[in-house]
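J.: coordinates only, no sequence provided:
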């Protein structure tokens, strides 16, 4: 499986495709786009206005990975469905947690 993660020395970059107004807050596995890049599919119940969907995504990821919200920042795609998140922490540990979520 292609991974949506890129490892740094003290962080991980995670590619996400977010669906706002998704009916529930959940992760729906990993999808490979036409460009060959993988991303974690996520959905949140909130609307995509004034950053509410991004905040809901950060909260969902924080709760799922059991890390503080402050460890997660949106580095690109603030207003787009495709986003890159920077997650501070041990990259190998974070990658294994994300892969467990993606395959659940």
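T.: Nice, I can see it. Please read all numbers here as calculations on a predicted model, not as lab measurements.
J.: make it CA atoms for all contacts and neighbour counts henceforth
T.: Will do.
J.: which parts of this protein are helices?
T.: For the chain, helices defined by DSSP state H occupy the ranges 52-65, 91-103.
J.: flag every buried residue along the shortest one.
T.: Right, helix 91-103. 91, 92, 94, 95, 98, 99, 101, 102 (16 or more other Cα atoms under 10 Å).
J.: if I pick the residue nearest the centre of the chain, what's in contact with it?
T.: Nearest to the mean C-alpha position of the chain, by Cα atoms, centre = their mean, lies residue 16 at 4.5 Å. By Cα atoms under 8 Å, 6 or more residues apart in numbering, the contact list for residue 16 reads 4, 39, 40, 41, 42, 81, 82, 83, 84, 85.
J.: so what's the residue count around the closest residue to the fifth one other than its chain neighbours?
T.: Going back to what we said before, that points to residue 42. In this structure, residue 42 finds its nearest non-sequential neighbour in residue 27, 4.4 Å apart by Cα to Cα, 6 or more residues apart in numbering. Residue 27: 22 surrounding residues under other Cα atoms under 10 Å.
J.: try it against this one:
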């Protein structure tokens, strides 16, 4: 499954995944957007949200942007 997400680093609200007004997931993470820390925290938050292991979530596009596209390998979903 491919999902689009908007990452909010340095959030006191996180780790949390919500659905935004436009249907895009908003991922709140406490990690700063430095050296990939926010990306790693977003992967962990999405894995917990979808109930999959961290290795099942990978960043497809947007490594340096707040708007990102992830691939999530959900068993039984294509």
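T.: Nice, I can see it. Computed from a prediction, not measured in an experiment: that's the story for all the values here.
J.: let me see the TM-score of these two.
T.: Once superposed, chain against chain, the TM-score is 0.87 (TM-score structural alignment, normalised by the length of the second structure); 76 aligned residues with a Cα RMSD of 1.4 Å.
J.: would you point out the most distant pair within the contacts of residue 16 of the first structure?
T.: Spatially, the most separated pair among the contacts of residue 16 of the first structure is 4 and 81, at 14.7 Å (Cα to Cα).
J.: could you identify the longest strand within the first structure?
T.: strand 11-19 (DSSP state E).
J.: that one to helix 91-103, inter-axis angle?
T.: 20 degrees (axes from the mean of the first three to the mean of the last three Cα atoms, to 10 degrees).
J.: residue 42 of the second structure matches what in the first structure?
T.: Taking TM-score structural alignment, residue 42 of the second structure has residue 57 as its aligned residue in the first structure.
J.: next up, the contacts around that match.
T.: Per Cα under 8 Å, 6+ apart, neighbours of residue 57 of the first structure: 18, 42, 43, 44.
J.: please repeat the previous calculation with a cut-off of 10 Å.
T.: 16, 18-20, 25-27, 42-46, 51, 63, 69, 72, 74, 85 (Cα atoms under 10 Å, 6 or more residues apart in numbering).
J.: again, but for residue 80 of the first structure
T.: Per Cα under 10 Å, 6+ apart, neighbours of residue 80 of the first structure: 17, 18, 19, 48, 54.
J.: are any of the contacts of residue 57 of the first structure buried, and which?
T.: With burial judged by 16+ other Cα under 10 Å, the buried subset of the contacts of residue 57 of the first structure is 16, 18-20, 25-27, 42-46, 69, 72, 74, 85.
J.: so which of those residues belong to strands?
T.: 16, 18, 19, 26, 27, 42, 43, 72, 74, 85.
J.: distance of the last one relative to residue 73 of the first structure?
T.: Here residue 85 of the first structure is placed at a distance of 6 Å from residue 73 of the first structure (Cα to Cα, to the nearest Å).
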